[in-house]
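Peer 1: How does the following fold in three dimensions:
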Amino acid sequence: MRFPSSAALFRRVLPAAALTAALGGCASFSPDAGMETTQSLALTELGKDVVKVTDETTALTSRDRVATLLKGAMTADSAVQIALLNNRGLQAAYNDLGLAEAQMVAASLPPNPRFAISRLTGRFETEIERQLVGSLFALATLPARAEIAGDTFRSAQLKAAEATFRLAADARRQFYRTVAAIEQVGYLQQAVASSEASSELIKRLGESGGMNKLEQAREHALYAEATAQLAKARLQEKIEREKLTRILGLWGKDTSVRLPSRLPALPGRIQTARDLEGTAMRKRVDLQIARADLETLAKKLGLTQATRFVNDVDLLGRTTYDRARNGTVGADGHAEVERESKRKRTLEIEFEIPLFDFGQSKVAAAEQTYLAAANRLAEKAVNARSEVREAYLGYRGSHEIAGHYQTQILPLRKTIQDESLLQYSGMLIDVTTLIVDARARILSNAQAVDAKRDFWIATVDLKHATIGGGVAGSSAGGAAVASAGAAEAGGH
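Peer 2: Have a look, this model is predicted:
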């Protein structure tokens, strides 16, 4: 069979490759490094700006914004904004997005041809061979592969947005835990000061014989316990501050941030449960990622089925140049050298013959991968609905508990202690009753702070159960002070 020359062939193939690339839509790098989706979602759902630091100018701008935010007293919103601008782990997630974009652009380009040249030299002959090889299989599947790569990149954009949501949720939760720890310290400082004054008074009464040793010991024990609880609260405050510092990406002199002394007051009205599940189905980023991955797998399955019989097809164009010399003796007896040269052009197609595997294994593996992804998506949807319901239960319940402390328990505890003090001054009750009431009020105030902290964390959990990015905000870290106070107060 006669094939056209390699030069002629590639004059035909290369324009076809260019046409295929144009039809497949060669991708190019976006001017915003693929950040449009993340920036749009962060602004819409969080009301915050996000920036990918790619050069010194962007880095300086971000640092200036962080410095400006750090000058004032920090709020939950400013803490989230600082974290989004300053956390290096988030920047690494944006770098992964850039890597995904580079892979998408690479997948949209036509396959590079391979060129080889060889030379074989003997005493009387020389052979030069040039080869140009291109993959017809990769060229034919380029549009499908480019489309799949584009879908994969869009999924990577959603994953970057999910990382942004997760960091924002962590920063807001940790802000509330830290402020709650500060509020605990402030209250316990007042309790210690009051206990110290009472302890000094009891000491003087004991020295004058107006109080026995048992009553003195009880009052001194209250003061000692309050001092121990204050030390624990201060330790917890330092730990919570360090956790917040890590999330915000701060170090050096920037760690000395100004935080409020009290948590925000409880809102008078709370969010209703109307259509929370439907909102989560539309907005949850993890569900969007799962849907996008499922669509990509469906396209990969279609490509696998379309190419099940062929793994690769290579087109090879070869040009061979032979030059030989033959020595002969002429009629006059002199030696003569005859030069002979010839040029050959050949075209070869190389492909795999599926004698033992007709692609069933590839198709079966692709189908099972698709079904597994479909089942995971269904599971995520069911879990998301449950997580929203659970988060709303925690949100509403924690608001009721915190409100009960504020409107019922704390006013009653104050009334009890005030009346106990009046009756003790009138010598109607002994010091034991006064100490018990004082302990109970300390414990109730500590629990009230924890209840208010739990409500604000539940607010974050409900928000991110709806939009994605983390739904489990444990409040155990800041409960150590209240637990310790409850154990010590309950033991007396």
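
Peer 1: hey, let's count contacts and neighbours off CA atoms from now on
Peer 2: Noted.

Peer 1: what are the ranges of the helices in the stretch 301-450 of the chain?
Peer 2: 360-404, 410-425, 431-467 (DSSP state H, counting those that start in this stretch).

Peer 1: for the stretch 1-150 of the chain, same thing?
Peer 2: So, for the stretch 1-150 of the chain - with DSSP H, counting those that start in this stretch - the helices run 6-24, 36-41, 56-71, 76-86, 88-107, 136-140, 142-207.

Peer 1: so how far does stretch 263-280 reach from one end to the other?
Peer 2: With CA to CA, to the nearest Å as the measure, stretch 263-280 spans 28 Å from end to end.

Peer 1: contacting residues around it?
Peer 2: 176, 179-180, 183, 384-385, 388-389, 392, 396, 399, 402-403, 452-453, 465-467 (CA atoms under 8 Å, 6 or more residues apart in numbering).

Peer 1: One more: stretch 45-52?
Peer 2: In contact with stretch 45-52 (CA under 8 Å, 6+ apart) are residues 35, 38-39, 42-43, 58, 62, 80-81, 84-85, 91, 94, 165, 467.

Peer 1: Try it again at 10 Å.
Peer 2: For stretch 45-52, the surrounding residues in contact (CA atoms under 10 Å, 6 or more residues apart in numbering) are 32-35, 38-43, 58-59, 61-62, 77-78, 80-86, 90-95, 98, 161, 164-165, 168-169, 283, 463-464, 467.

Peer 1: compare with the first, here's sequence two:
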Amino acid sequence: MSRVLLVAVGAVVVSGCAAVRPQAAFDDVRATVVERADVRVTWRTGGAEDAAAEAAVDSLLADSLTVETAVQVALLHNRRLQATYEDLGVAQAALVQAGLLSNPVFGGRSLWALDESRAPDLGFTVALEFLDVFRTPLRRRVAQNEYQAARFRVAGAVLDLAARTRAAFVRAQADATGLAMQRRVVQNAEAGYTASALLRQAGNVPAVDVLAEQALYEQARLDLLVAEGQAAESREALVRLMGLSGPAAAIDLPGALAPVPAESPLAFVRAATEGGLPVAVVDVAAVERAAVETSLDLAAARADVEAMAQRLGLTNVESVLPDLEVGGEAERDDGEWKAGPEVEVVLPLFDQGQARRAAARAELRRRQALYYATAVDVRSAARTLAQRLATTRRAALHYQTAVLPLRAQLVQQTLLQYNAMQTGVFGVLQAQQQEAEATRRYVDALAAYWQARADLDLLVQGRMPNLDGGGLAVPSGGPAMRPADH
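Peer 2: Here you go, the predicted structure:
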């Protein structure tokens, strides 16, 4: 029996040497992220990598900001993402803990004779949870699946932040461009109001026309306030995701959104024409397959199911095999030492584990249902984003190739008519106003396209994007009309 105890104690000592190495977990996450997106990630733990990350951020901010540099700064500098990395330490520690045997229990006693005529009787005991040796592999399999789920979720958080930063960059650019367009509208409206006031002084227009132009001008000024607020908020949202503050928050955005490329860089999208118009032909089945194969949400849900199935097996074992402590006792009586084995067993008379088994089975069914629901959501998102990308691409290209060139020609022809005294100043101003409004709507369509691109990229990288509000906005109405030309 003493040999068994020595082996058990030796196993405890060896298992106690297992170390918690969260950096190994982060290396797994880094490999998952690099495989899906060309970005750099660093876990700031107070080491030398922190200084290298800060230097990289300073270098990125020193150059002209692009969507790619904004994403990289966010991944290196966002503190909420750094906090998420600590989940890896927790999961990896739980994995190590699951492989450790329970600590042995040592005890001792001393019995003194009342008359102090003889030496005290001494006794020593050691007890070890014997069946824990058999349950440890089951616990470790449970923790391994939970660790995998945590790794997938942390990798998903990295991809989420990259996608949100990309979307915020596009929105900030679009709002900055919209602000510039609205300033043109205000200048146009002010010119119209000034011209009508001068014509009124000359007696050439009635007072109602002057009031109408003034109303257009005042409304344009109010719209400018709204545009300024939107541009400031979207810019600040980008700064917040990048984790910047102080002087570093004064970022310079590029002047305009990139136009829609003639050829789509996505493997399952090809450009074509339909009725003389450029269209995007999307292989929906290919998108759906790619989304399902790479989904980190599905992988995490699958790991949750497997972990719960293993936990259910562990619960069943624990209910069948109660606590069994095996140990030994040594005792000195009348100056002589005596030793022998000791066994303690908990009899399952009242708690037979039926409640724990029922709860585990219910939790397993819940996780299975969530897994299937996630699969439905991923497939639906693939179809939705495939259609959204095709629609937004077609709309933005239509603005680029048809609407904006047509509006520019209208302004040019109106100016020629004005020089030939065939139209008045209000005709020119109205043509310019309509061109500015078309440009503003084009910017919105372009932003919707780049958002759809980012969402689809995120989906095929393995993460579920937010599908709300990413499509084309329905125009609320055309630009306000001026009075008849004079």
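
Peer 1: ok, back up a step: deepest in the core, which of the helices of the stretch 301-450 of structure 1 is it.
Peer 2: The highest mean neighbour count among those, using mean count of other CA atoms under 10 Å, belongs to helix 431-467: a mean of 23.

Peer 1: average distance between it and structure 2?
Peer 2: Superposing on structure 2 and averaging over aligned pairs (mean CA distance after the TM-score superposition for structure 1), helix 431-467 of structure 1 comes out at 2.3 Å.

Peer 1: The helices of the stretch 301-450 of structure 1: which one's closest to Gln216 of structure 1?
Peer 2: helix 431-467 (8.8 Å; CA to CA).

Peer 1: Let me know the angle separating the helix or strand that that closest one is followed by from helix 431-467.
Peer 2: Using DSSP states H and E, the helix or strand that follows helix 431-467 of structure 1 in sequence is helix 480-490. With axes from the mean of the first three to the mean of the last three CA atoms, to 10 degrees defining the directions, helix 480-490 of structure 1 sits at 150 degrees from helix 431-467.

Peer 1: Let me see the residues that make contact with helix 480-490 of structure 1.
Peer 2: Residues contacting helix 480-490 of structure 1 (CA under 10 Å, 6+ apart): 181, 184-185, 222, 225-226, 228-237, 436, 439-440, 442-450, 476, 479, 491.

Peer 1: what comes up buried for that helix?
Peer 2: By 16 or more other CA atoms under 10 Å, the buried positions in helix 480-490 of structure 1 come out as 480-482, 484-486, 488-489.

Peer 1: Distance from stretch 202-214 of structure 2 to the middle of the chain?
Peer 2: Offset of stretch 202-214 of structure 2 from its chain centre (CA atoms, centre = their mean, to the nearest Å): 55 Å.

Peer 1: ok, now how distant is the closest residue to Ala298 of structure 1 other than its chain neighbours from Leu263 of structure 1?
Peer 2: Once flanking residues are discounted, Ala298 of structure 1 sits nearest to Tyr370: 6.6 Å by CA to CA, 6 or more residues apart in numbering. Separation of Tyr370 of structure 1 from Leu263 of structure 1 (CA to CA) stands at 48 Å.

Peer 1: same check, this time on Val310 of structure 1
Peer 2: For Val310 of structure 1 relative to Leu263 of structure 1 (CA to CA), the value is 66 Å.

Peer 1: ok, those two, which is more surrounded?
Peer 2: Between Val310 of structure 1 and Leu263, counted using other CA atoms under 10 Å, Leu263 has the larger neighbour count: 20 against 15.
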